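**Student:** no sequence for this one, just the structure:
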């Protein structure tokens, strides 16, 4: 299971600091987990699965796909793959801007 955590992090393109921060862990704790020198709880497994849309069955034992997909995921990917590379790049830029806007809105909502 420890190796699969590293696989997830790499598949997401995150370094240890970024991945650990999203889980509320220190980078050194994550590093020890990835090499099997530190255990982690069911709470951390659930958090990884929730935060990164990871298939819990895959994380715990290996069968299945790494990430959980929905019908919307598949539909989005199908549409995305039909776009020209320039349009794909524009869509990714727009999606990142939407995500930043959402985060700002959520932060301001929580500040109220």
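**Tutor:** Great, that's in hand. Values in this document were obtained by computation on a predicted structure and should not be read as measured data.

**Student:** all contacts plus neighbour counts: C-alpha atoms, from now on.
**Tutor:** Fine.

**Student:** tell me how far stretch 17-37 is from the chain's mean position?
**Tutor:** In this view, stretch 17-37 has its centroid 14 Å away from the chain centroid, taken as C-alpha atoms, centre = their mean, to the nearest Å.

**Student:** Can you measure across that stretch, start residue to end residue?
**Tutor:** Criterion C-alpha to C-alpha, to the nearest Å; first-to-last residue distance in stretch 17-37 is 18 Å.

**Student:** next one: stretch 22-42
**Tutor:** Using C-alpha to C-alpha, the gap from the first to the last residue of stretch 22-42 comes to 16 Å.

**Student:** For this protein, which segments count as helices?
**Tutor:** Assigned by DSSP state H, the chain shows helices spanning 2-12, 16-23, 27-34, 42-52, 56-61, 71-82, 85-111.

**Student:** What separation is there between residue 91 and residue 76?
**Tutor:** 11 Å.

**Student:** Next one for the comparison:
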């Protein structure tokens, strides 16, 4: 199959008349008809416009090398969600994240990192306390150290929360 047939097949797959397809790539119906019949060669400009407007890969249009369509963010997201077994809400979250400007994503990553670090500190504190308490009686120095660590963790948590609230405002 050559380029003229791929153009015709693409147009038919899109359920477009020659006039409608031609209009989308900035040419007349007679010109498109001539290309589909092999009377006229397609221009570089028309190749670029077909690829852009119909989201097809240039390799497919020129040489027939599949896949036909370019990957879009939605197709990549769909594949990732299947692979990772993510639900609809998680997919929406990822799509929304990817749709915001880079600067906003950077603020979000910073806030999320702080939240995760805070979560990690809290979990470590609980694990350490349980482990120490189950192994032996604490000395006064060990109790003092645990209390200091708890105070430090609470201060860090409060500071992080204040930073997150400030950035979210």
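**Tutor:** Ah, there it is. All of these numbers come straight from a predicted model, not from anything done at the bench.

**Student:** So after superposing, what's the score?
**Tutor:** The TM-score (TM-score structural alignment, normalised by the length of structure 1) is 0.63; 78 aligned residues with a C-alpha RMSD of 2.0 Å.

**Student:** quick one on the thing from earlier: looking at residue 91 and residue 76 of structure 1, which one has more neighbours?
**Tutor:** residue 91 (14 against 11; other C-alpha atoms under 10 Å).

**Student:** what's the matching residue for that one over in structure 2?
**Tutor:** Using TM-score structural alignment as the criterion, residue 91 of structure 1 has no counterpart in structure 2.

**Student:** Give the aligned range of the helix of greatest length in structure 2 in structure 1.
**Tutor:** Criterion DSSP H: the longest helix present in structure 2 is helix 102-135. Alignment note (TM-score structural alignment): helix 102-135 of structure 2 is unmatched in structure 1.

**Student:** quick one: buried residues of the next helix or strand after that helix?
**Tutor:** Next helix or strand after helix 102-135 of structure 2 toward the C-terminus (DSSP states H and E): helix 140-168. Using 16 or more other C-alpha atoms under 10 Å as the test for burial, helix 140-168 of structure 2 gives 146, 150, 153, 156, 157, 160, 161, 164.

**Student:** can you pull the contacts of the first one?
**Tutor:** For residue 146 of structure 2, the contacting residues are residue 129, by C-alpha atoms under 8 Å, 6 or more residues apart in numbering.

**Student:** before we move on, the earlier item: wait, which of the buried residues of helix 140-168 of structure 2 is closest to residue 33 of structure 2?
**Tutor:** Set against residue 33 of structure 2, the nearest of the buried residues of helix 140-168 of structure 2 by C-alpha to C-alpha is residue 164 (60.3 Å).

**Student:** From residue 6 of structure 2, how far out is that closest one?
**Tutor:** Between residue 164 of structure 2 and residue 6 of structure 2 the computed distance is 53 Å (C-alpha to C-alpha).

**Student:** same thing with residue 168 of structure 2?
**Tutor:** To residue 6 of structure 2, residue 168 of structure 2 is 50 Å away according to C-alpha to C-alpha.

**Student:** show me what contacts the most centrally placed residue in structure 1?
**Tutor:** Centroid-nearest residue in structure 1: residue 52, 2.9 Å away (criterion: C-alpha atoms, centre = their mean). Contact partners of residue 52 of structure 1, counting by C-alpha under 8 Å, 6+ apart, are residue 67.
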